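> structural data only, the sequence is not supplied:
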């Protein structure tokens, strides 16, 4: 008996298809990702492109998720899906119609608008460059210029958080807290409202650091992952955070995206 072929989800778009693929992948993580094949079909321009897509989908017994903003293409694709019995989901159509009704105006129906080089794009680029420049306490002047300052011991996701928040246009500096090194004075001169402390469970940190050492080909019992050393670092970090009086978030069982969302909500509420 041959191996059963994976079901294929074709992600079709009259632009790059990023939105549709992101939505499908977000849903696919609720299953075994290896059981689903996601195939992007970007930049559909006319009905012949759609005819070609439908043939591929039928051949693979697949389904289509699409983000078409051109009404004539969207209508044609739906027509052909229904004619051939292909299962489909129109991601943007219902939302566009809802907004047209709510705003009482017609949509522009222009593909690719989300990727245009607008002001927000340049802010994002500037924020990413800032995060790289002021990562891991390379230059403490970043503390004074940042929108958000992250502090915490090593392996509390300071760098990934900085980059994630940068893509949300926040300028972020991060400062490691190490017992042997006095924290920069800038942490105590700027407003505590722009500083966020990152706390983590010692057992969780031990596991993360042990895996990190293994990945580097180093023994897992090195001082870096030593329980006594970890507790010393965490106690020191707690003292500094209390002295600053900043907001503290426990990142022990949180994904970077979840922690970032908490930070964004915190700053927007202010």
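In hand now; what should we look at? It should be emphasised that the depicted structure is a prediction, and the values quoted were computed from it without experimental measurement.
> okay, CA-based contacts and neighbour counts for the rest of this
Will do.
> tell me where the stretch 101-250 of the chain has helices.
119-133, 141-145, 158-166, 186-189, 202-215, 227-244 (DSSP state H, counting those that start in this stretch).
> and here's the other structure:
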């Protein structure tokens, strides 16, 4: 009977990187029929002694991603003493990075998990911005890190998405004279609410272009008197809330975001960068 082929995946983190590499290699040999045993979150010498013990005298390989030098050196030494094949999956590439880019590795385990956490927070924030865009669900007002308010075409949605990519959960609420603002808007902390305003002429220009893109020529939406009415109403709501106000007339989304975050930082809204 053929002896079982085993690869012990040893890592000072969860070990997904090492497992993926082992599977990629194994797939080149008879469809990847090899057993993978995990030895994760290695932090002490006794953890290494355990994998040496279970792999000794077996038809196995140790594939490891250990970034702490003392643990790596100990595993290399013990594997050589016991005649076990141990493969370091990271050192060659880290040495290449160091030589080519003139940088030193941090040698800290689990850093990739931190990067993954940031990625998933960003995805969550983008999903939040979509769900609570344009006042679709007032529950977003209480759950948001930042609440944007303003009349139509003041960059609320693109600003929400831009901030979401910086891992802020943003809800935005349109202000329309005929529609009573949600009660939640006056209950939420003014420290995380920001009003967006724009000059009447600029808004008139933007709305006319919007109508043109839609194939419409005449609409109250772009009427200057209507715009003045909306802006006056919106500013009354913003003053009632007591939130800071940003004029977005000649600002790019990035510029508005930087200004907004600087203002909110003073009010205690934490930076996600």
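In hand now; what should we look at? Note that the coordinates shown come from a computational prediction; the quantities given were computed from them, not determined experimentally.
> about what we covered before: what's the most buried one of the helices of the stretch 101-250 of structure 1?
Sort these by mean neighbour count, taking mean count of other C-alpha atoms under 10 Å, and helix 158-166 sits at the top with a mean of 22.
> elements contacting that helix?
Helices and strands touching helix 158-166 of structure 1, as assessed by 3 or more C-alpha pairs under 8 Å, 6 or more residues apart in numbering; DSSP states H and E, comprise helix 119-133, strand 148-152, strand 172-176, helix 256-269.
> output the residue interval of structure 2 matched by that helix.
Counting by TM-score structural alignment, helix 158-166 of structure 1 falls onto residues 156-164 of structure 2.
> hmm, back to that, need the helices and strands packed on helix 158-166 of structure 1 in TSV with distance to residue 38 of structure 1, can you?
Shown next, in TSV, are these (distance: least, C-alpha to C-alpha, whole Å):
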stretch	distance to residue 38 of structure 1
helix 119-133	28
strand 148-152	36
strand 172-176	34
helix 256-269	23
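> which one of those lies nearest to residue 139 of structure 1?
Of all these, it is helix 119-133 that lies closest to residue 139 of structure 1, at 7.6 Å by C-alpha to C-alpha.
> for that closest one, give me the average deviation versus structure 2.
Aligned to structure 2 and superposed, helix 119-133 of structure 1 gives a mean residue distance of 0.6 Å (mean C-alpha distance after the TM-score superposition for structure 1).
> ok, back up a step: wait, which of the helices of the stretch 101-250 of structure 1 is closest to residue 174 of structure 1?
Per C-alpha to C-alpha, nearest to residue 174 of structure 1 of the helices of the stretch 101-250 of structure 1: helix 158-166, 6.2 Å.
> just to revisit the earlier point, need the helices of the stretch 101-250 of structure 1 in JSON lines with distance to residue 267 of structure 1, can you?
Output for the helices of the stretch 101-250 of structure 1, formatted as JSON lines (distance: least, C-alpha to C-alpha, whole Å):
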{"stretch": "helix 119-133", "distance to residue 267 of structure 1": "16"}
{"stretch": "helix 141-145", "distance to residue 267 of structure 1": "16"}
{"stretch": "helix 158-166", "distance to residue 267 of structure 1": "11"}
{"stretch": "helix 186-189", "distance to residue 267 of structure 1": "18"}
{"stretch": "helix 202-215", "distance to residue 267 of structure 1": "26"}
{"stretch": "helix 227-244", "distance to residue 267 of structure 1": "17"}
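> and of the ones you listed, who's closest to residue 264 of structure 1?
Using C-alpha to C-alpha, the helices of the stretch 101-250 of structure 1 put helix 158-166 closest to residue 264 of structure 1, at 8.0 Å.
> tell me the angle that closest one makes with strand 148-152.
If you take axes from the mean of the first three to the mean of the last three C-alpha atoms, to 10 degrees, helix 158-166 of structure 1 sits at 160 degrees to strand 148-152.
> contacts made by helix 158-166 of structure 1 with the rest, please.
124, 127-128, 131-132, 135-136, 150-152, 171-174, 198, 256-257, 259-260, 264 (C-alpha atoms under 8 Å, 6 or more residues apart in numbering).
> now it on structure 2. Mean distance?
Once superposed with structure 2, the aligned residues differ from helix 158-166 of structure 1 by a mean of 0.4 Å; criterion: mean C-alpha distance after the TM-score superposition for structure 1.
> how distant is that helix from the center of its chain?
Helix 158-166 of structure 1 sits 10 Å away from the centroid of its parent chain (C-alpha atoms, centre = their mean, to the nearest Å).
> ok, stretch 147-158 of structure 1 next?
17 Å.
> now swap in stretch 207-216 of structure 2 and tell me
On C-alpha atoms, centre = their mean, the centre of stretch 207-216 of structure 2 falls 35 Å from the chain's centre.
> matching residues in structure 1 for stretch 191-208 of structure 2?
Stretch 191-208 of structure 2 covers residues 193-210 of structure 1 once aligned (TM-score structural alignment).
> first-to-last residue distance for that stretch?
With C-alpha to C-alpha, to the nearest Å as the measure, the ends of stretch 193-210 of structure 1 fall 33 Å from one another.
> contacting residues around that stretch?
147-153, 155-156, 158, 187, 220-221, 224-227, 230-231, 234, 238, 241, 246-252, 263, 267.
> quick one: the strands in the stretch 1-150 of structure 1?
For the stretch 1-150 of structure 1, the strands defined by DSSP state E, counting those that start in this stretch occupy 8-13, 37-41, 63-67, 87-90, 148-152.
> of these, which stretch is the most buried?
strand 148-152 (a mean of 26).
> any chance of a markdown table for the strands of the stretch 1-150 of structure 1, columns distance to residue 52 of structure 1?
Putting these into a markdown table (distance: least, C-alpha to C-alpha, whole Å) gives the following:
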| stretch | distance to residue 52 of structure 1 |
| --- | --- |
| strand 8-13 | 12 |
| strand 37-41 | 11 |
| strand 63-67 | 13 |
| strand 87-90 | 16 |
| strand 148-152 | 49 |
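> check the alignment and tell me where residue 256 of structure 1 lands in structure 2.
So, by TM-score structural alignment, residue 256 of structure 1 is matched to residue 253.
> without its sequence neighbours, what residue ends up closest to its match?
The shortest distance from residue 253 of structure 2 to any non-neighbouring residue, by C-alpha to C-alpha, 6 or more residues apart in numbering, is to residue 159 (5.8 Å).
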